[in-house]
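Q: Got a predicted model here, sequence first, then my questions.
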Amino acid sequence: MKGRCKEEICEEPSVDDPDVISLLIKLPCGTRFNRRFNKHHSVKELHDYVYAQDEAPRRYQIFTSFPRSPISGCSTDEVCSSKTLPLLKEAGLNKNDTLFVQSVDDDSTEETSDCDSDR
C-alpha cells in the first residue's frame, strides 16, 4: 500500500510557484520531512505523502502546530471514508507551516485493512 502511495504522489511544485505552500511535517518517531504542495490540491495528497513514508504510523491524524488543531479531512479514517475532502488552502495552511502527525490507536486491524482495500 505504501508503495502505491509513493507512485501516486504528485510531483513537488516549484518553489517559485505562486500557489505553493511549504510544510515541515514531523512524525511521532521524530523524523521530519520538508515538502512543497499546491494549495489547490486536496488534503488527501498531504495524507498520502505522509502515509507513503516508511516511518509513518498505520493510522494517524495530522495537526497544525499553533493553534494546535486537526486538519479537517486529513486523518486516515476521513480519507478512507470520504469522497469529498477539502483543499489544502481550505484547511487554513499558510505559505510555511509546521504539521504534526499523531498516531491513532488501532484496536481493530480489520477496520484498517478494509480502508486500505478501498484506497
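A: Good, I have the coordinates.

Q: Please count neighbours and contacts with C-alpha atoms only from this point.
A: Fine.

Q: which ones are touching Asn34?
A: For Asn34, the contact set (C-alpha atoms under 8 Å, 6 or more residues apart in numbering) comprises Ser22, Leu23, Leu24, Ile25.

Q: Second structure for comparison follows:
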Amino acid sequence: MSNPHCRQTLEEEKERKSECLPPEPPADDPESVKIVFKLPNDTRVERRFLFALSHSQVIHDFLFSLKETPEKFQIVTNFPRRVLPCLPTEEQSNPPTLKEAGLSRSEVLFVQDLTDD
C-alpha cells in the first residue's frame, strides 16, 4: 500500500518540474523539434522543444510532470532501439542536447515503465 505522504511529495515534485520547464517554442520556430511521446497506457503526448539548446533532461522533466507518466521510467527510441540518456550520471554531469542525442526534427519516443510491480 502506498504511503499518502510519499504520494503528496511525488505530486509536489511533479508540479515543481512542470513550473521549471522552458516555454514551448512556436510551431514555426526553425530551431524546434516536435516529439510525440507514447506512454505505457497508450496515451500519446506531443510537445516541441528547442533542438540544439534543450538538454534531454528537459524531456525527462516534462514527462515526469505529467500525471499519466509512471514514477520511474526511461525514454526509448524505436529505431535503432536505444535508451535516451536523460539524467546526469557520474560519467556525464550534463545530459546531451536533443541534437547531440541524435534526435531528428520530428520524433516518436516511447516511455517505458520501470516502476516495480
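A: Cool, got the structure. Note that the structure is a prediction, hence the values are computed from the model and not measured.

Q: on that earlier part again, quick one: buried ones out of the contacts of Asn34 of structure 1?
A: Buried members of these, scored by 16 or more other C-alpha atoms under 10 Å, are Ser22, Leu23, Ile25.

Q: What segments of structure 1 are strands?
A: 20-26, 32-38, 60-64, 69-75, 96-103 (DSSP state E).

Q: Out of those, which gets nearest to Glu90 of structure 1?
A: With C-alpha to C-alpha as the criterion, Glu90 of structure 1 lies closest to strand 69-75 of those, at 9.0 Å.

Q: Just the helices from structure 2, written as ranges.
A: With helices called from DSSP state H, structure 2 shows them at 4-20, 56-65.

Q: any chance of those helices in a markdown table, plus distance to Pro96 of structure 2 and mean neighbour count?
A: Output for the helices of structure 2, formatted as a markdown table (distance: least, C-alpha to C-alpha, whole Å; neighbours: other C-alpha atoms under 10 Å):
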| stretch | distance to Pro96 of structure 2 | mean neighbour count |
| --- | --- | --- |
| helix 4-20 | 19 | 13 |
| helix 56-65 | 6 | 21 |
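
Q: Ok, which of those comes nearest Phe110 of structure 2?
A: Of the helices of structure 2, nearest to Phe110 of structure 2 by C-alpha to C-alpha is helix 56-65, at 10.9 Å.

Q: The closest one to strand 73-77, inter-axis angle?
A: 130 degrees (axes from the mean of the first three to the mean of the last three C-alpha atoms, to 10 degrees).

Q: in structure 1, what residues pair with helix 56-65 of structure 2?
A: With TM-score structural alignment applied, helix 56-65 of structure 2 matches the range 43-52 in structure 1.

Q: Among the strands of structure 1, which comes closest to Pro86 of structure 1?
A: strand 69-75 (6.6 Å).

Q: Report the buried residues of the closest one.
A: In strand 69-75 of structure 1, counting by 16+ other C-alpha under 10 Å, buried: Pro70, Ile71, Ser72, Gly73, Cys74, Ser75.

Q: ok, so what distance separates the fifth one from Asp17 of structure 1?
A: Between Cys74 of structure 1 and Asp17 of structure 1 the computed distance is 23 Å (C-alpha to C-alpha, to the nearest Å).
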